[in-house]
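Peer 1: Prediction below, plus the sequence it came from.
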Amino acid sequence: MITLQENIGTLKKKDLIIATIIAFIMGLFFIYIGGIPLVLTFIPGLIISLGLLYFMYNKNIELPTAKSFVPLFFASFAWQFLHFNEEFVTGFYTQFPNLFGARAYSVERFVTINMISYFAFSVGCVAVFTKRLKFLVLPMLFYIVYGMIGNAITHTWWVIFHKDYFPGFFTAQFYWVLGFIVLSTFLKSKKATFITYGIFAVIVIPLIAFVELYHT
């Protein structure tokens, strides 16, 4: 029987060390399986996620209780499957790489990237709140930062930039609200959440815009 641990406490130095190693491994995986498109989108999201962990450690912010966070996390995660479905049926795996002058992903690669990621996000959350493996906050935080906030920002940008529908746009719009709710619950700070949105946009939008313009 799985028992959720209500009070997880704060991050420790060892959690940051292990999380940093995990971030490095995740980064290598993204580069290997996704190439330049993921370097320009996933890697900044990963760095921001790791930065938030250090922020929580330095500010001695306690992780949220399981009761307040776990249902919210998996409710948002359920929406991600609808987002993945919209991307899949509208050809995101071909249009997304083409933005950066890269070859289209095969269906197998696109599904593999997402399914391995979803496995890591969900197992990470369960492990944090059942086994107190707090270093696994990193993959679940990456889902919040990129899977929700990043998707809201980038999909909206692509529609504005190209003045046309971009695969995944409609379901990504819900993340403007859902991402804010989930991250502010996790950080216990609306201000830090607003800043996270701003940092992501300031870093990623100019980066992907420059590369897209270069390849047009």
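Peer 2: Yep, that arrived.
Peer 1: Going by C-alpha atoms from here, please, whenever you check contacts or count neighbours.
Peer 2: OK.
Peer 1: Okay, and Thr193 sits in which element?
Peer 2: Assigned by DSSP states H and E, Thr193 belongs to helix 190-214.
Peer 1: quick one, helices of this structure?
Peer 2: 13-34, 36-58, 66-89, 92-98, 107-131, 137-142, 151-162, 169-172, 175-187, 190-214 (DSSP state H).
Peer 1: how far does the helix holding Thr193 sit from the chain's center?
Peer 2: 13 Å (C-alpha atoms, centre = their mean, to the nearest Å).
Peer 1: which other helices and strands contact that helix?
Peer 2: The contact analysis (3 or more C-alpha pairs under 8 Å, 6 or more residues apart in numbering; DSSP states H and E) places helix 190-214 against helix 36-58, helix 151-162, helix 175-187.
Peer 1: Ok, which of these comes nearest Ile17?
Peer 2: For Ile17, the closest of the helices and strands packed on helix 190-214 is helix 36-58, at 10.2 Å, according to C-alpha to C-alpha.
Peer 1: okay, now the one to match up with it:
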Amino acid sequence: MENKSLTRTDLIVALALTMIMAVAFTLIGGRPLVVTFVVGLVGVAALLLWMFQAQAELPEPVSFYPVFFGTLAWQFIHFTEEFRTGFQELFPVLYGAEPFSADLFVSVNMVSYFGFSISCILVLSRNIRFLVAPMLFFIVYGAIGNAIAHTWWVILMGEYFPGFVTGLVYWILGPFALSRLIGSAKVAITFTLGFGLVLVSILTIFMQQ
């Protein structure tokens, strides 16, 4: 039976891809994306290392596609709430940047969704395992990170913040998708708690008062 865990080469290339994504997001969005997306990519790197060390096997396509693409489908609903309520204008200001233009906000999100989808297909159906990095990024920040961040912004500000309502669904979808990808509910929950503590700390420290 074929081993479906990450090889050393897969790990190295996936970590390099994670670094490239971090640089790209930093150049595109500055501090707002550093305190969110780049922090999420640090979480991705930690999970990649764990997956390699534990020799966690990737799931079968037939069982994981519904989980991943169902979670990604919800992202379109979440994006709609964010866009209609002005997330692209309010979020960057919290971290000392100018509001994102509608063109930039839509483009970054749509291109990302394309990348997440293609990565999942190529990883599971074509065995290009290093592309698990973009898959993990969607789950780690697109799902789990969105749940944590949107909830925390509401707590800090004491009022509704764009994307909060649909972001709540990711408290369920995020850890579930992660557990199905890495094959361990315990690790998924532990990661979610640890990542939450780190993300909340970063979001709080760097928020403009």
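Peer 2: Perfect, I can see it now. Being a predicted model, the structure only gives us computed values, none of them experimental.
Peer 1: one step back: and the angle from the helix holding Thr193 of the first structure to helix 151-162?
Peer 2: Relative orientation of helix 190-214 of the first structure and helix 151-162, computed by axes from the mean of the first three to the mean of the last three C-alpha atoms, to 10 degrees: 40 degrees.
Peer 1: who touches helix 190-214 of the first structure?
Peer 2: 40-41, 44-45, 48, 99-101, 145, 149-150, 153-154, 157, 180, 183-184, 187 (C-alpha atoms under 8 Å, 6 or more residues apart in numbering).
Peer 1: would you turn the helices and strands packed on helix 190-214 of the first structure into TSV with distance to Phe69 of the first structure and mean neighbour count?
Peer 2: Putting these into TSV (distance: least, C-alpha to C-alpha, whole Å; neighbours: other C-alpha atoms under 10 Å) gives the following:
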stretch	distance to Phe69 of the first structure	mean neighbour count
helix 36-58	16	20
helix 151-162	21	18
helix 175-187	7	20
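Peer 1: closest to Ala75 of the first structure out of those?
Peer 2: Ala75 of the first structure lies closest to helix 175-187 among these, at 9.6 Å (C-alpha to C-alpha).
Peer 1: against the second structure, where does that closest one fall?
Peer 2: Mapping helix 175-187 of the first structure onto the second structure (TM-score structural alignment) gives residues 170-182.
Peer 1: any idea how far the matching stretch is from the chain center?
Peer 2: How far stretch 170-182 of the second structure lies from its chain's middle: 11 Å, per C-alpha atoms, centre = their mean.
Peer 1: mean deviation (superposed) between it and the first structure, please.
Peer 2: If you overlay the two and look at stretch 170-182 of the second structure, the average distance to its match in the first structure is 0.9 Å (mean C-alpha distance after the TM-score superposition for the first structure).
Peer 1: which residues in the first structure does stretch 35-48 of the second structure align to?
Peer 2: Using TM-score structural alignment, stretch 35-48 of the second structure pairs with 40-53 in the first structure.
Peer 1: From Leu178 of the second structure, how far out is the most centrally placed residue in the second structure?
Peer 2: For the second structure, the residue nearest the mean C-alpha position is Tyr141 (2.3 Å; C-alpha atoms, centre = their mean). The gap separating Tyr141 of the second structure from Leu178 of the second structure is 11 Å, by C-alpha to C-alpha, to the nearest Å.
Peer 1: again with Tyr95 of the second structure
Peer 2: Distance from Tyr95 of the second structure to Leu178 of the second structure, counting by C-alpha to C-alpha: 28 Å.
Peer 1: Contacts only, for Asn60 of the first structure.
Peer 2: So Asn60 of the first structure contacts 10-11 (C-alpha under 8 Å, 6+ apart).
Peer 1: Repeat the analysis, applying 7 Å as the threshold.
Peer 2: The contact partners of Asn60 of the first structure, by C-alpha atoms under 7 Å, 6 or more residues apart in numbering, come to Thr10.
Peer 1: Make JSON lines out of the helices and strands packed on helix 190-214 of the first structure and add distance to Val89 of the first structure.
Peer 2: What follows is those, written out as JSON lines (distance: least, C-alpha to C-alpha, whole Å):
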{"stretch": "helix 36-58", "distance to Val89 of the first structure": "20"}
{"stretch": "helix 151-162", "distance to Val89 of the first structure": "16"}
{"stretch": "helix 175-187", "distance to Val89 of the first structure": "19"}
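Peer 1: looking at the ones you listed, which is closest to Val107 of the first structure?
Peer 2: helix 36-58 (15.8 Å).
Peer 1: And that closest one against the second structure, how far off on average?
Peer 2: Its matched residues in the second structure lie on average 0.7 Å from helix 36-58 of the first structure after superposition (mean C-alpha distance after the TM-score superposition for the first structure).
Peer 1: and that helix, what other elements does it pack with?
Peer 2: helix 13-34, helix 137-142, helix 190-214 (3 or more C-alpha pairs under 7 Å, 6 or more residues apart in numbering; DSSP states H and E).
Peer 1: Any idea which of the ones you listed gets closest to Ala75 of the first structure?
Peer 2: helix 137-142 (13.3 Å).
Peer 1: who are the neighbours of that closest one, in terms of helices and strands?
Peer 2: The contact analysis (3+ C-alpha pairs under 7 Å, 6+ apart) places helix 137-142 of the first structure against helix 36-58, helix 107-131.
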